[in-house]
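> sharing a model that was predicted from the sequence below.
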Amino acid sequence: MADPGIADEQLRALLGTLKTRSSLTYVDLAKLASCSHGAAQKYVTKPGHERGESTLKALLTALGADDIERAEALRLLKLTRPDHRDPAQVTFASAAAAAECTVWEMERFTPAEATVHTAIDRGAYVPGRHHAVTPPPYVPRVHDTALRADIAAAAAGDLSALIVVRGDSSTGKTRSLHEAVHALCPDWAVVRPRSAAALRGLAASGLVNRRPCVLWLNDLRKFLGSDGTGLSLDVLRDLLAVRRTRPVVAVGSLWAETLRDAIAEEDRHSDNIDLLTTDNEWVRWHDVPSDLLTSERVSARELATGSRDARLDEALADRDRVGFAQTLAGAYELLQRYTNAPHRLNRLVLDAAADSHRLGHTHALSAPLLRDIAIGWWREERGRTSPPDGWFDDALAYATKPFRSTQGVQALIPLDDAAGYDLADYLDQHLQRVRLKIPPPAAFWEACLTHAPVAQAHHLGKRAYQRLLYGHAIGLQRRAADDGDVCALAEWAAILRVRDDLDALTALSTERAEGCVFLQLARLHARRRTAGPAKRAWHQAGAADRLGQADAVLADIGKLDPQWTAQQWRDLTTAGSIRPYRLITKLAELGLVSEAIAECRELLGQDPAAPQLLLTLQGKAGDDGAGIPPGPPSGDIRSVAARLHADGDLTKLRRHSEAHPDKVVRRHLTELLLTVDREDEARELAETSRAASRTYAAFLTRQARWRELGRMIAEGNNEASTNLRLHLNGDQELDDTALLIKHHGLDTDGTIAG
């Protein structure tokens, strides 16, 4: 039987020759063959690509193949397909398709399928000649030992956890995972969910129970999302905690800065925080350094000498000072591709892709989305002018053109499974860093509303609301809510509450009589001190909705009627929705300490925490000073910082902060800097520390410096956004400017909207 791999390479060589002869770009070829740009390019160039006969015939016609060439191409296509497939594999493939997953047999899970960066060859390139691309020899990394130990334990059924490598772009994370699963999980299936929703439904599908599976979650950011929409601890438990006869090895990768963005301070109680930062048994982290360690460099030199692979020699030389793995991935060439683009519009398309990612778009980037965002940036720079005819096709062709070979590195990568694109990792990370504080124009949000997948609308709407862009946020949440997303409907209602827009919120509750809307209506009535309507709206919400929002809603109503609110908490306790312990704490928060003490006495002997709680409550009531927990030891780093702050010893507190970069220590330092009129230094510290940024934003809020806060929010500063929104939603009286911001929000440049 012919080797399918050889037939695959011969077919790609034939198609590459036909394309060179035709002089067609992939954009033109896709149009003539009536397929997506990505489908055309991958069909011609990608090893192991699942090729259909109808697409091949269309491509051959577009390429002007003669009868002999057509017959040869169809013959080679048949040879790429094994004559026989195990019925169990057919069933597994069908189940994978139903679960919206892509699957591979391990022997067919190539570096290209794993999205290992193509290693660029800086040698002489001969146009028109087919270049077989194979990765250079793998350089063992120090982190491999611990990584493979975890994967081996998971494969043996001794570890149930998601195993994640993290580090900067193009540092070898994906290659490390690919080499490890090939070595430790031979003959297994590799499963890649096509979306966050598919991952959330994977346990229920039963797919990973059919045979040993590697769950491949490379680029983990694509599976994260707002609460209830992405990967969470609960999803991991459902996948990994069950007793099974067939093991699952779950692996993933994540940029370090994506980790920071996913756990922004305002989401401190989110699924992302619980999954990625809490000390839990479900995620195992392995850090990948940005460059080779000394011992790794010795191994690389030995491999370069033994294999005579010039790519390793070039990477070790690292003439462009980007790093070993980064040189292999073409990092310098990617930056040059962007910097030396022949037309400003070529760069704007790449800027549009990077901006989409930094502002929360994780799906394939469609051509219409990139086009409209790029035009928006063009008009920001040049006014209401239009780019020249044919500019977008030219920009796409430039961005997607491979370097040095038909399978070389691309700045913008056409995707197989969607009519869209992705940005090369290294260029993506670089552009996100240099563009971090550039506010996107209104055209960005309008393009997302029109062209982003509806599954992205809720998340993008939250990003718009973080910048107080009320109109764009409501538009995106409305689109998601129209598709049945109840979380988006709740967010929409919450924005109306924050704006104090009673008429719009009342109309929404009539149009969409959902519990989440009534609860926001209850909060708004309570804020307006109309207790009767607030209570009615509370009762109009369903029991499950009331439980989920009880803390916020009843806290607002409790300021008007503590006894009525206490009864609601008692009703929830009687129904078994909350524990008695929580009832006691809520009664105390309402100021009903004597009632809380009475409830607590009834718990004595039933709950081991009751005696300590009783002592604390008695202390609050003035009955006994005992039971108040002692403060932290006087010698810990935070207590030292507090003492230095109180003493006003800036010099020692600076040194203490440098030695102990703890968030509370940084907060004390920032507060002292502001106290002694060192605002420039405090602002500089806020650039590198979230705790300092939060403290500085609170300082600006207290001083009513709304213009500076607006600028910070437009630049994407979450701490400034959180502080301002808390202030707008608080009980204190607002000045005229703050009221305008509360009712109208901000514009994209941070000025007051309207």
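Sure thing, it's come through. Owing to the predicted nature of the structure, the values given are computational and were not obtained by experimental measurement.
> make it CA atoms for all contacts and neighbour counts henceforth
Noted.
> give the buried residues for stretch 256-263.
258, 259, 261, 262, 263 (16 or more other C-alpha atoms under 10 Å).
> measure the second one to residue 195 for me?
For residue 259, the distance to residue 195 equals 19 Å [C-alpha to C-alpha, to the nearest Å].
> just give me the longest helix of this structure.
Longest helix in the chain, counting residues (DSSP state H): helix 4-22.
> now find how far off-centre it is within its chain.
37 Å (C-alpha atoms, centre = their mean, to the nearest Å).
> check which residues of that helix are buried.
4, 7-19.
> and those as CSV, adding distance to residue 205?
Formatted as CSV, the buried residues of helix 4-22 follow (distance: C-alpha to C-alpha, whole Å):
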residue, distance to residue 205
4, 31
7, 35
8, 33
9, 35
10, 38
11, 36
12, 36
13, 39
14, 40
15, 38
16, 40
17, 43
18, 43
19, 42
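> ok, those residues vs residue 333, which is closest?
Nearest to residue 333 among the buried residues of helix 4-22, counting by C-alpha to C-alpha, is residue 16 at 23.0 Å.
> so what's the closest one up against?
44, 45, 128, 130, 406 (C-alpha atoms under 8 Å, 6 or more residues apart in numbering).
> what's the neighbour count on the third one?
So the one you mean is residue 128. Number of residues near residue 128 (other C-alpha atoms under 10 Å) recorded here: 15.
> now do the contacts for it.
So, once contact is read as C-alpha under 8 Å, 6+ apart, residue 128 ends up touching 16, 17, 20.
> now, which of these sits nearest residue 98?
Taking the contacts of residue 128 together and measuring to residue 98 by C-alpha to C-alpha, the closest member is residue 16, at 33.8 Å.
> take this one as well and set it beside the first:
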Amino acid sequence: MFFAELRRVGILKRDRLGGRPTDNALSKLPQPPVSRDTVGAWLRGERFPQQVEPLLAVVGEIRAEAVRRGLLDTPANGESGGSVAELLAEDRWRGAWKAEQQRRTRSNQEGAERRQARKALEDEERRGRQAALADRPRPVRFWTSKRLGVHPAIPGHPTAPGGPDFVLPAYVRRPHDDLLYTRLASAVTDCASLLVVVCGASCTGKTRTSMEALKAVPDDFQLLFPTDADSLLAMLATDALGPGTVLWLNEAQHYLDGHAGEAAAAALLRRLDADGPFIALATLWPDHDKTLTTAPMSKDDPDPHRQARMLLAQAHYVHVPASFADHMDTVHEAADQDASLAAALEAGGTDITQILAAGPDLVAHYDHPDGPHGVHGKALISVAMDAHRLGITGPLPLDFLHDAAPGYLTSSERATAGPDTWFAPALTHARTLVRHIISPLQDVPRSSGMGALPGMVTLADYLQQHGRRTRQRLCPPATFWNAATHHLTKTDGLIRLAQAAESRHRLRHAAHLYCAAVESGDSLALTLLTHMRKKAGDLEGAERLLRSAADAGNCQAMMMLATNGQMAVGEKEAARLWRAAARAGNPRAMAHVAERQEKAGAKRRAAWLWRAAANAGHSPALAHLARLREYAGDLEEAARLYRAAVDAGNPIILEDLARLRENAGDQEGAARLYREYRTIDGNPSSTVGGHAGRVGRGSVQVRDVVPLQGRPKAWANELVMVLL
């Protein structure tokens, strides 16, 4: 009603007063003045005046103009009747403005109550989903330093029986601490979603730095600490990481490596686009960071970390110095009240955190074994060092260490060992508690529940890094490769070891490791093994390998045979192999056969195959269907399919999604997507403007889809109807 009456005043001014007074003149009457556009919006009923006095000044001047023209007692316009004097009466507008203000206040209150109720319902549903997780959220202050993975420190004095088993020294702040604290506090204040990577070498204090920075987070925040990549995926899939949560990713390489890690990285990147405040706090070694963020040398090379690289490109990095050289005065002051720091200073040097974590003592224990079984224990540690430096990131089976260790010993050292009794005392030596805080080989906690995983150990991270530095030019013995082939089961690790063996010209061991990965169902291993055979000039051997695998139902082998021009496969046989792989459910094969069916005019069969490939997460198929939907005018579904194609591992499709947003008039959304696109594989950025910074494909892989150019629109509509 209020706005309808305002429009009546505007019509009166326009039609009966000849547009007088002008909006420009009226805008100067209120104190302070308002803009001409504001007055126009009032008189069109499009905007509510925030104060009544400026409105009364405008209406009063219009009334004065009506008086000058002798119109005050004439009927007003509109269906409401009444005179011009009644329409422009000050008391009428003062009361109408007050009533509308009260109505808007009530509406805002009701809206706020509805939003609060909706948020309470969403929070309750999220808590229900969180309760079903294996790794549940806890209040941020619930978590202890030990539980979050902080290294215990040397006690600094003899420990009495029953004394504390976890010593946390006084914390010495450095400039990077202030940077990290400020970033977290700003994310909370701005309700932002933030990924921070605390990067530093082993035992430099990354986890303690991160834990201290949690003081910037309010007490009512929840912290979630997933056990592994699968647990992280479960959290993201159930939308358990809502506003007001911290995601703790200590040693982030364990969450971002392998197939599950790629899926987790893609899902976490999507979460960073959602509402905050949300903080993902990760720690990472520099060499792991380099592995995860380095793009392949060639577009034809495997790209196992594409999603992790895209995720880390959005991170804010905080680098932790390895040394306290610039802050030793502060360390000395704190050491006056802290026995652990005092003991670290007595050891000499400026690598305070490494000394506190007993890093040098671990190395000394490894380098100088004592006792009759010390050398055997050192061999177990050496096996673990080589496994980790060559690509194994998870726990190691004891059987693997047992079978690999003999190759690390001399003949005389093997001769002194009892065939059936050497392993237990060797393992005891490798598990010795150094400085009462840390062991070289450590138990691995179960992913859920209590206790350790039976038959599995992991190597202290300081020794992992020491092994990378001191053993990088050494090649493991044959027992290492043989034991890995027989006892390691994760395909990602097997492939990395196979590549390491191949690069060291241990081709027989590389082939066995590739075969072990193939037997576990990894198609990439088959590709790499075939390439190795071909590189050695053994084309017949490569073909035999592929045919054997194809006969056993391996889809990757079928497709490689069908596409390899160097192997004697005719056109009919190639088509048969593609169809067989498609029937077996391979999405790439389904997309290939769908393209052939389209060309043959079998639209319904082609549509079924495209949809099946898309449902299996095949990015080119999703992109193809997205273009069909876009061409048919279903832009909402096209956008959903484009986003699914990006999430399925084809970020080049971001350009199509950005174009779709741009054509729909969402320039801001298009610009954001173009900026995200330009981060892919180091694409050079281009000027933002005109096309919102659109760039060419450059070295990025070409889409494996059927182009739509030249197809009649009716054909696309017909195929879309089949899909529906």
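It's in. Note that the coordinates shown come from a computational prediction; the quantities given were computed from them, not determined experimentally.
> can you tell me which of the buried residues of stretch 256-263 of the first structure are in helices?
Reading helices off these with DSSP H, I get 258, 259, 261, 262.
> need these in a markdown table with distance to residue 386 of the first structure, can you?
Putting those into a markdown table (distance: C-alpha to C-alpha, whole Å) gives the following:
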| residue | distance to residue 386 of the first structure |
| --- | --- |
| 258 | 35 |
| 259 | 38 |
| 261 | 35 |
| 262 | 36 |
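> in the second structure, which helix has the most residues?
helix 90-131.
> who are the packing partners of that one?
On a contact count with 3 or more C-alpha pairs under 8 Å, 6 or more residues apart in numbering; DSSP states H and E, helix 90-131 of the second structure meets helix 2-11, helix 52-68.
> strands along the stretch 401-550 of the first structure, start to end?
412-414, 420-423 (DSSP state E, counting those that start in this stretch).
> let me fix that: the stretch 101-250 of the first structure
Under DSSP E, counting those that start in this stretch, the stretch 101-250 of the first structure gives strands at 101-105, 162-167, 189-193, 213-217, 248-255.
> can you tell which of the helices and strands packed on helix 90-131 of the second structure is closest to residue 298 of the second structure?
That would be helix 2-11 among those, by C-alpha to C-alpha, at 64.0 Å.
> C-terminal to that closest one, what's the next element?
helix 23-27 (DSSP states H and E).
> which part of the first structure matches that following helix?
The alignment of helix 23-27 of the second structure onto the first structure (TM-score structural alignment) finds no residues at all.
> tell me which of the buried residues of stretch 256-263 of the first structure is nearest to residue 454 of the first structure?
residue 262 (20.4 Å).
> which ones are touching the counterpart of residue 132 of the second structure in the first structure?
Under the alignment by TM-score structural alignment, residue 132 of the second structure pairs with residue 95 in the first structure. Applying C-alpha under 8 Å, 6+ apart, we find residue 95 of the first structure in contact with residue 207.
> same check on residue 527 of the second structure?
By C-alpha under 8 Å, 6+ apart, the neighbours of residue 527 of the second structure are 556, 557, 560.
> cool, residue 177 of the second structure as well?
209, 213.
> and it, what pairs with it in the first structure?
Residue 177 of the second structure maps onto residue 144 in the first structure, by TM-score structural alignment.
> so its match versus residue 618 of the first structure, what's the distance?
56 Å.
> then residue 270 of the first structure?
34 Å.
> for residue 313 of the first structure, same thing?
Counting by C-alpha to C-alpha, the gap from residue 313 of the first structure to residue 618 of the first structure is 74 Å.
> more neighbours: which of these two?
residue 618 (20 against 17).
> where does the helix or strand that one falls within end up in the second structure?
Assessed by DSSP H and E, residue 618 of the first structure sits inside helix 610-621. Using TM-score structural alignment, helix 610-621 of the first structure corresponds to no residues of the second structure.
> against which helices or strands is that helix packed?
helix 593-603.
> now the helix it packs on: buried residues?
Quick answer for helix 593-603 of the first structure (16+ other C-alpha under 10 Å): 593, 596, 597, 599, 600, 603.
> return the distance of that helix from the chain's centre.
Worked out by C-alpha atoms, centre = their mean, helix 593-603 of the first structure lies 45 Å from the chain centre.
> now stretch 479-495 of the second structure
The answer for stretch 479-495 of the second structure is 28 Å, by C-alpha atoms, centre = their mean.
> touching that stretch from outside, list them.
258, 383, 391-393, 396-397, 399-401, 403-407, 501, 509, 512-514, 516-517, 520, 522, 525.
> the first structure: matching residues for stretch 58-70 of the second structure?
Against the first structure, stretch 58-70 of the second structure falls on no residues (TM-score structural alignment).
> give the buried residues for that stretch.
Result for stretch 58-70 of the second structure [16+ other C-alpha under 10 Å]: buried residues 58, 59, 60, 61, 62, 63, 65, 66.
> do the same with stretch 377-395 of the first structure
Under 16+ other C-alpha under 10 Å, the buried positions of stretch 377-395 of the first structure are 377, 378, 379, 392, 393, 395.
> what do you get for stretch 295-303 of the second structure?
residue 295.
> could you do stretch 518-532 of the first structure as well?
Buried residues in stretch 518-532 of the first structure (16+ other C-alpha under 10 Å): 518, 519, 520, 521, 522, 523, 524, 525, 526, 527, 531.
> among those, which are located in helices?
Going by DSSP H, the helices hold 518, 519, 520, 521, 522, 523, 524, 525, 526, 527, 531 from those.
> check contacts around the aligned partner of residue 198 of the second structure in the first structure.
Alignment note: residue 198 of the second structure maps to residue 165 in the first structure; criterion TM-score structural alignment. Contact analysis of residue 165 of the first structure by C-alpha under 8 Å, 6+ apart lists 173, 252, 253, 254, 285, 286, 287, 288.
> recalculate using a threshold of 6 Å.
Under the criterion of C-alpha atoms under 6 Å, 6 or more residues apart in numbering, the neighbours of residue 165 of the first structure are 253, 285, 286, 287.
> try residue 15 of the first structure
Counted by C-alpha under 6 Å, 6+ apart, residue 15 of the first structure has contacts residue 44.
> report the separation between it and residue 113 of the first structure.
20 Å.
> try residue 675 of the first structure
When residue 675 of the first structure is compared with residue 113 of the first structure (using C-alpha to C-alpha), they lie 56 Å apart.
> done for today, thanks.
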